[in-house]
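Trainee: Here is a sequence with its predicted model. Questions after.
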Amino acid sequence: MIKKLLQRVFKPSQKSASSKKVASSIIARIPASTHRINRSLISKAAIKTTEGLQKAGFEAFIVGGAVRDLLLKKRPKDFDVATNATPEQVNRIFRRSRIIGRRFRLVHVMFGDETIEVSTFRGHHLSEEGDAKVADSGRILRDNVFGSQEEDAVRRDFTANALYYDPASEDVLDFHEGVSDIQAGILRMIGDPETRYREDPVRMLRAVRLSAKLGLKLDPATERPISELADLLHDVPPSRLFDEMLKLFLSGHALESVNALRQHGLQHGLLPLLDVVLEQPLGERFVTLALKNTDDRVLAEKPVSPSFLFATLLWHEVLLAWKQYEKQGNKAIPALYMAMDEVSDIQAEKMAINKRYSATMREIWSLQPRFENRAGKRPYSLLENPRYRAAYDFLLLRCESGELPAELGQWWTDFANADGEKRQSMLQPDTTPRKRRRRRTKKPAAATAPESGE
């Protein structure tokens, strides 16, 4: 106790101590004249965040994927900042900010519609100081442990992500030869890959996603343990798996990523139905078309609906279950709802899809039978449904894959674009048996009470 007290009293300031460590461990300090990062691609909010922290006397750098993307001449989607300021200190500096997170506390700093995520330099999770917890499998459950910039660089997953950019000096600080790995087209894990995957199994998904997205080849040592450790994903909270899978599917390289997932046996812990679907010729064509369509929209910077995407990935299992329930004697619509429940329950055991997406996903599925009814007033009411557009796009995908005749999709395209008279002429004869109306029997008139005086 006395020793620790003396260490605290005579410990050098956080800033000076970390500066000495950084100076002795940086492999390379790369100036702007060498790295040639285009400052116009950097978020003004990220620059304001680093400036605010530096003016308050702290170190602050743009870190991770943003620096990696800037070196690859790509515009980053998100900007993260790392600092030696604690979350409470960051929160006091920026009026519009909030502390979030349990596993590791972070600060979200808001500038208009943009949010910059600020993290304090992280220390080793096995350190005596700080709040950390590790499962028997080696997975880190909680690691609120602060440290130096050198320790923070060691804690990052890949060398390409252990890069720090200082907007003030415009230097890039490289601790693990990340720049040379990027130039060589290699994605390499920092430290022993098996240990790092056990600490956080989601890193296996990240390796597959980044390799496909950035066109970087996985280093052999980084790739080797993935297939053997795939089962570790079963212990990861479903919400984390969903977030990582969403990033994978919206990377613009979903098709390549799904193939890589299957190659490494990772899909079993995420989309257990995907293998079954891809073994069916129609299912494989349907999913391939859906993923390609998603990639095209992402790369064209068009909006993409996660609900639509997951609806396509699970549709052919819904279709199979739907037919089975119909064979058991259930009517079409109840059978469809039973199939949707079954598939959703199986999927939720592995990777729970966020409720706001699953609700829309089920609406898209439930509208599909209505497209086959082209008589009477039903087509008009379907056009007015809030989910019509998503369900219509889903129908076109079904037609393009060969599941339904192309004529059905064309009819709905023409019907939606036609005027009133043309629409009326396109309707098919209504052969649905009409329900007989029940005749109302008149109730006998109630006897009127005699007026007073009679």
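Mentor: Nice, thanks for sending it over.

Trainee: can we go C-alpha only for contacts and neighbour counts from here?
Mentor: Will do.

Trainee: Show me where the stretch 51-200 of the chain has its helices.
Mentor: Along the stretch 51-200 of the chain, counting by DSSP state H, counting those that start in this stretch, helices occupy 65-71, 87-93, 149-155, 178-184, 193-199.

Trainee: Mean neighbour count and distance to residue 342 added to the ones you listed, as CSV?
Mentor: Below are those laid out as CSV (neighbours: other Cα atoms under 10 Å; distance: least, Cα to Cα, whole Å):
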stretch, mean neighbour count, distance to residue 342
helix 65-71, 22, 39
helix 87-93, 17, 44
helix 149-155, 21, 41
helix 178-184, 18, 45
helix 193-199, 20, 32
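
Trainee: okay, pairing it with this:
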Amino acid sequence: MQPELHDQTPVPVLRVISRDGHNVSRRDISPNALRVLYRLREAGFGAFLVGGAVRDLLIGGNPKDFDIATDATPEQVRGLFRNCRLIGRRFRLAHVVFGREIIEVATFRANTDNGSGERETHEDGRVLRDNVYGSIEEDAVRRDFTANALYYAIEDFSVRDFVGGFEDVQNRLMRLIGDPETRYREDPVRMLRAVRLAAKLDFEIEAATAEPLVRLAPLLSESAPARLFEECLKLFLSGHAEASFIGLERFGLLGALFPETAAALRSNRSGALRRMVLEGLRGTDSRVANDEPVSPAFLFALLLWPAYCRALMALQAGGMQPVEAQRRAADQVTLHQLSTVALPRRFSLPMQEIWLLQPRFSLRQRKRVFRLLSHPRFRAAFDFLVLRQAASNEHAADVEFWREAQLHPTETVAAHEQEHPDGETGEDGAPRRRRRRRRSNAKPAAE
């Protein structure tokens, strides 16, 4: 059962699930995590596998990260492991490094301020610093979701539950520990985390946990844009992009992350742009599932394409020439998005190139074809063109031409020239006559 609340903080009630009551096995735990657990226990400290690893093992998943909670301080952990480094100011942590694997070790945190100055909160409730250490019971109630507050003990192979997380995992529920509004105000990014974990685990967000999301979505503007960029990568590059996007829409968070995209999707009555975005996110999920690379530049080109289309239409409606409007729209959308999500230039510039190459797929003059085929961003831009067919089938001829041009460039161009002997085709695919050059009477300059 869920413990009763007192002053908005749950009262921890220990429930021990013995080995025969759960499916967590040491065989499924990282050997390096087990080394850390046993070393801490041998040194006289309490140590538990905690959080997402326990949650994922309970539902039959394969955790990528194995975190440990202990009553040893970070300095004491470092004293036990030569391969340990301490990180963080907001949350002081110990990282025990085994080659490419890092086992994160956190000291039990208290949920109160002891006056030491190691816990700081902003006047709006955001936690700025939290290094007041406490007991395992205190640590459990200060975690975010009940499903993440489960502790696996190696001494008796039991799972320790203080806040009803075991039952919530069985029922596939994401439930915040404590008062939801208070917890979201402490850290607004928890709203994104709720959506992301629900999408990843195929959990439902519990009603009281979901209720404040639409109302508190504007709080995300107070989060650091660099942190929101990292959260976007977790949302959309972890194999659950489509479900995450739908969750953001459902709970009113899409507009807080991508305000211009959300506005463009609302104004697109046909739903074509949304279909394209969802199709692209499904493709991203498929690539992640197949261990294929996914470019953040392509991802953001997809997510911001509705905003770009809307900005481009507005600029052209104002009389701006197409080429200038395309560049202006790309710069405008990128600049506005940076105030919310800090998209690095190494991703924003290729993103813009993907957009700006789209009109060139309708230009099939010999030199233009070979120039575009040799462009370093050609493949990404072509994949994007293919994706645009989810919104409109008008690009089918272009897709077919460029698919053939990649395989047989010379023959494809020659066939096109025979079909359109009077000239190249314009951006609308219609034949366009070549302009005759006037002969100049001026003598050539001397070499």
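Mentor: Received the coordinates, thanks. As the structure is a computational prediction, the values presented were derived from the model and not from experiment.

Trainee: TM-score for the pair, please.
Mentor: The TM-score (TM-score structural alignment, normalised by the length of structure 2) is 0.84; 419 aligned residues with a Cα RMSD of 2.7 Å.

Trainee: one step back: out of the helices of the stretch 51-200 of structure 1, which gets nearest to residue 429 of structure 1?
Mentor: Set against residue 429 of structure 1 and scored by Cα to Cα, the helices of the stretch 51-200 of structure 1 come closest in helix 65-71, at 58.2 Å.

Trainee: Pull up the aligned stretch in structure 2 for that closest one.
Mentor: The aligned range for helix 65-71 of structure 1 in structure 2 is 52-58, by TM-score structural alignment.

Trainee: how big is the offset of that stretch relative to structure 1?
Mentor: With mean Cα distance after the TM-score superposition for structure 1, stretch 52-58 of structure 2 departs from structure 1 by a mean of 0.7 Å once superposed.

Trainee: what helix or strand is the residue nearest to the spatial centre of structure 1 on?
Mentor: With distances taken as Cα atoms, centre = their mean, structure 1 has residue 246 as the residue nearest its mean C-alpha position (2.3 Å). Assessed by DSSP states H and E, residue 246 of structure 1 sits inside helix 238-249.

Trainee: counting contacts, what elements does that helix pack onto?
Mentor: Counting contacts by 3 or more Cα pairs under 8 Å, 6 or more residues apart in numbering; DSSP states H and E, helix 238-249 of structure 1 is packed against helix 202-214, helix 254-263.

Trainee: and the ones you listed, which is most packed in?
Mentor: When you average the neighbours per residue for each of these (mean count of other Cα atoms under 10 Å), helix 202-214 leads with a mean of 21.

Trainee: residues in contact with whichever helix or strand comes after that one?
Mentor: Using DSSP H and E, the helix or strand that directly follows helix 202-214 of structure 1 along the chain is strand 217-218. Counting contacts by Cα atoms under 8 Å, 6 or more residues apart in numbering, the residues outside strand 217-218 of structure 1 that touch it are 185, 186, 187, 188, 207, 211.

Trainee: Translate the last one into the numbering of structure 2.
Mentor: Think residue 211 of structure 1. Under TM-score structural alignment, residue 211 of structure 1 pairs with residue 198 in structure 2.

Trainee: Likewise for the fourth one?
Mentor: Residue pairing (TM-score structural alignment): residue 188 of structure 1 is matched to residue 175 of structure 2.

Trainee: That match: how many residues sit nearby?
Mentor: Residue 175 of structure 2 has 25 neighbours, counted by other Cα atoms under 10 Å.

Trainee: picking up where we left off before, adding distance to residue 297 of structure 1, write the helices of the stretch 51-200 of structure 1 out as CSV.
Mentor: As requested, the helices of the stretch 51-200 of structure 1 are exported to CSV (distance: least, Cα to Cα, whole Å):
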stretch, distance to residue 297 of structure 1
helix 65-71, 20
helix 87-93, 37
helix 149-155, 34
helix 178-184, 27
helix 193-199, 32
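
Trainee: Point out the one among these that comes closest to residue 407 of structure 1.
Mentor: The nearest among the helices of the stretch 51-200 of structure 1, by Cα to Cα, is helix 65-71 at 44.8 Å.

Trainee: counting contacts, what elements does that closest one pack onto?
Mentor: Under the contact definition 3+ Cα pairs under 8 Å, 6+ apart, helix 65-71 of structure 1 sits against strand 163-166.

Trainee: re the thing from before, quick check: closest non-adjacent residue to the residue nearest to the centre of structure 1.
Mentor: Nearest in space to residue 246 of structure 1, with sequence neighbours left out and distances taken as Cα to Cα, 6 or more residues apart in numbering, is residue 306 at 7.3 Å.

Trainee: counterpart of the one you found in structure 2?
Mentor: Aligned partner of residue 306 of structure 1 by TM-score structural alignment: residue 296.
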